[in-house]
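*Asks:* One predicted model, sequence on top.
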Amino acid sequence: MTSQQNTRKPRVAIVFGGRSSEHPVSCATAAGVLRAIDRERYDVVPVGIARDGAWVLVADDPAPLELTATHRPQVTHTGTEVTLPTSTSDRTVQVHEPGEALRAFGEVDVVFPLLHGPYGEDGTIQGMLELTDIRYVGSGVLASAVGMDKHYMKIVFEGAGLPIGPFRVITDGAWKRDHDAALASLDGLTYPVFVKPCRAGSSMGVSKVDDPSGLAAAIEAAREHDLKVIVEEGIVGREIECAVLQGHGTERPRTSLPGEIVVEAGHGHDFYDFEAKYLDESAVKLSCPAELPDEVAAEVQRLAAEAFEVLGCEGLARVDCFYAEDGRVLINEINTMPGFTPHSMYPRMWQESGLSYPELIDELIGLALEREVGLR
């Protein structure tokens, strides 16, 4: 490392947007991080990925990236395309304007990939960064891929002996071959059920189905986001969440106080859907710490940390559990890049646990800078 590298601030590339249907949510997440990141400690480079996959240099201004009821932000072509390093011996980002030669923009020390959904949260960008030994915030290739796919996530949890609820999966091939047989494979699930794309988040394409007559339409709605669909038995009880942070060195993962989301009646939301999450703040009550018996809160934290370790996660994750009416705690899913706006549940749970939003951002960047490159 040169003396200049010793004295300069670490340069952080904030990468957001992407090709998935969660593109606007990713932009909103970037807006929150750009507002809160400590500019005295870090040199920040905002890099947007347009819907067609182009990487572009974006103005360092969070305002156009805010998500509202009337504005769905998106990354547009700015005329300045970005190329990341292409070898392990180079940390220099190159930029290119039309009609101009590539020019060096500067070195990047760590990437903060604020991408939600496929083509970002699913191990794809993580694999690209691993190829050139670029450090980044969050989980690696395998944990990201398994965490994105609810089918294999549940298989891994079940194989590790972690408690999960009943579910079925309808693949693209099964649906195309025989609708009736695919629907018959769901027999035995207790209604209501939740029909979801296997590899999407932010409640995109999710439907609550109260009886078999609504299944086909719900499956088709989910298939608009992913051709593989998961059908989960509705668990009678409460949905409890827990935020997890990677420990330093050999430390075990750290867990926040558990939190709970309650969808308020009278707002037209039958469950915690996209509009309730991001557009209608009055529709939900976010409670942290959740009102739980001490032993139940401890069990949620234990399962959250164990799920994090079972998948081999790094950096951050949010684990969603059910506290069933019969007293059981079941894992619903893990999110390796959870909602990360200042109002999202993950940062809010850490806020209530004593770690502010700017401190959380700093902690995650610090963990990424510590991480080994190559196989770990």
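*Replies:* Arrived safely. Predicted, not measured: the structure shown is a model, and the values here were computed from it.

*Asks:* can we go C-alpha only for contacts and neighbour counts from here?
*Replies:* OK.

*Asks:* quick one, strands of the stretch 151-300 of the chain?
*Replies:* Here the stretch 151-300 of the chain has its strands, by DSSP state E, counting those that start in this stretch, at 167-170, 193-197, 207-209, 229-233, 237-245, 254-255, 259-263, 284-287.

*Asks:* Identify the residues contacting the residue positioned nearest the centre of the chain.
*Replies:* Closest residue to the average C-alpha location of the chain: Met337 at 2.6 Å, with C-alpha atoms, centre = their mean. By C-alpha atoms under 8 Å, 6 or more residues apart in numbering, the contact list for Met337 reads Leu114, Leu115, His116, Glu121, Gly138, Leu316, Ala317, Arg318.

*Asks:* Could you list the buried residues of the lengthiest helix in the chain?
*Replies:* Ranked by residue count and defined by DSSP state H, the top helix of the chain is helix 294-310. By neighbour count with 16 or more other C-alpha atoms under 10 Å, helix 294-310 contains the buried residues Val296, Ala297, Glu299, Val300, Gln301, Arg302, Leu303, Ala304, Ala305, Glu306, Ala307, Phe308.

*Asks:* Next up, a structure to set beside the first:
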Amino acid sequence: MSAARILLLRGGLSAEREVSLTSAAEVERALLGAGYEVTSLDPGWDVAETLPRALEGVDVVFNALHGKWGEDGNIQALLNFARVPYTHSGVMASSLAMDKPRSKLLFAAAGIPIVHDRPVTLAELRTGSDPLPRPYVIKPSHEGSSVGVKIVMPGSGPTDLSGLETYDSLMVEDYVPGRELTVSVLQARGQAPRALAVTELETDAAFYDYEAKYSAEAQTRHIVNPDSLPGDVQEALLRWSEAAHETLGCRGATRADFRYDPDSGRIAILEVNTQPGLTPLSLLPEQALATGMDFTTLVTWMVENAACDA
């Protein structure tokens, strides 16, 4: 494409600010190396005033924001009004993916297996009564990167509910034992979504939490296309990831997270991420590389496939 001037959105207001800054630093290096002119904006509460000024003379916005305000349809809506193409999904898909209960309803309707869940209030949790049979998971209904997630196991003591008071909406869902698996999907403009690979995540933590995702000290092991994964399971994960991407109306890059219990054969989708991380420890760049697409090629592809909602 002829576009050369990129506005890189970085940082932002969410709990995932540090992840966004790390992703953006990697993206900026790659874009500059590819010959693009890059300017940046760290959007705050005054974004309605700062964004129009930052967009002057810009051809494409690279959205490296993560979490609330940057990944949930809000910034996408402003960019649609400006009619400047931006990377990743549009308003509706971004909003639905961030809303875990609603996205799971759509997945189930599309035949993608899900985990049973129900809404819960902090007041209910504070009574000490279990809202579901143990083991179960407590999580914010609208959050990413495993922020705020707590697992309640059989025989464990009182659940630490600290931090949950900051969320307007909470949910609980069944805990699925077994293996943590993830699949990245790319969709070029005018083409069908294409799943890249299956990665198994092995961590010494209780689950693939925020630290396991973004801290080098966590020593999480990424196994791309593991030989120990049955072929029919791998194929199901690839096809369901593409279906989930399409069901939500996503575009560009996404990543779908799953649990697989080899004892029962159960597979369940947990969520779709419309702004997959682009840090040195992130999964999308790793899976893209497994298909022969290096990091610079990946971010250039994202720029070339940037779009506004129709």
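*Replies:* Sure thing, it's come through. Note that the structure is predicted; figures quoted are calculated from it, not measured.

*Asks:* ok, back up a step: give me whichever of the strands of the stretch 151-300 of structure 1 is most buried.
*Replies:* Comparing those by mean neighbour count (mean count of other C-alpha atoms under 10 Å), strand 193-197 ranks first with a mean of 26.

*Asks:* In structure 2, point out the residues matching stretch 304-311 of structure 1.
*Replies:* Using TM-score structural alignment, stretch 304-311 of structure 1 corresponds to residues 241-248 of structure 2.

*Asks:* What strand or helix carries Arg255 of structure 2?
*Replies:* strand 252-261 (DSSP states H and E).

*Asks:* Next, the angle from that strand to helix 231-248.
*Replies:* Relative orientation of strand 252-261 of structure 2 and helix 231-248, computed by axes from the mean of the first three to the mean of the last three C-alpha atoms, to 10 degrees: 140 degrees.

*Asks:* Tell me the residues of structure 1 aligned with the next helix-or-strand element following strand 252-261 of structure 2.
*Replies:* The helix or strand immediately downstream of strand 252-261 of structure 2 is strand 266-273, counting by DSSP H and E. Mapping strand 266-273 of structure 2 onto structure 1 (TM-score structural alignment) gives residues 328-335.

*Asks:* Buried residues in that stretch, which are they?
*Replies:* By neighbour count on 16+ other C-alpha under 10 Å, the buried set for stretch 328-335 of structure 1 is Val329, Leu330, Ile331, Asn332, Glu333, Ile334, Asn335.

*Asks:* Find the residue closest to the first one in space, skipping its chain neighbours.
*Replies:* Beyond its immediate neighbours in the sequence, the residue positioned closest to Val329 of structure 1 (C-alpha to C-alpha, 6 or more residues apart in numbering) is Tyr323, lying 4.7 Å away.

*Asks:* Asp149 of structure 1 versus that neighbour, what's the distance?
*Replies:* Distance, Tyr323 of structure 1 to Asp149 of structure 1, using C-alpha to C-alpha, to the nearest Å: 23 Å.

*Asks:* burial measure for Val58 of structure 2, as a count.
*Replies:* 17 (other C-alpha atoms under 10 Å).

*Asks:* Would you confirm that it contacts Glu37?
*Replies:* No: look at Val58 of structure 2 against Glu37 with C-alpha atoms under 8 Å: they stay out of range, at 9.4 Å.

*Asks:* Residues that sit against both of the two, list them.
*Replies:* Arg5, Ile6.

*Asks:* At which residues are the helices of structure 2 located?
*Replies:* 17-33, 47-54, 74-82, 91-98, 100-109, 122-126, 210-214, 231-248, 283-290, 295-304.

*Asks:* Tell me roughly how far the longest one lies from structure 1 on average.
*Replies:* Right, the one you point to is helix 231-248 of structure 2. After superposition onto structure 1, helix 231-248 of structure 2 sits on average 0.6 Å from its aligned residues (mean C-alpha distance after the TM-score superposition for structure 1).
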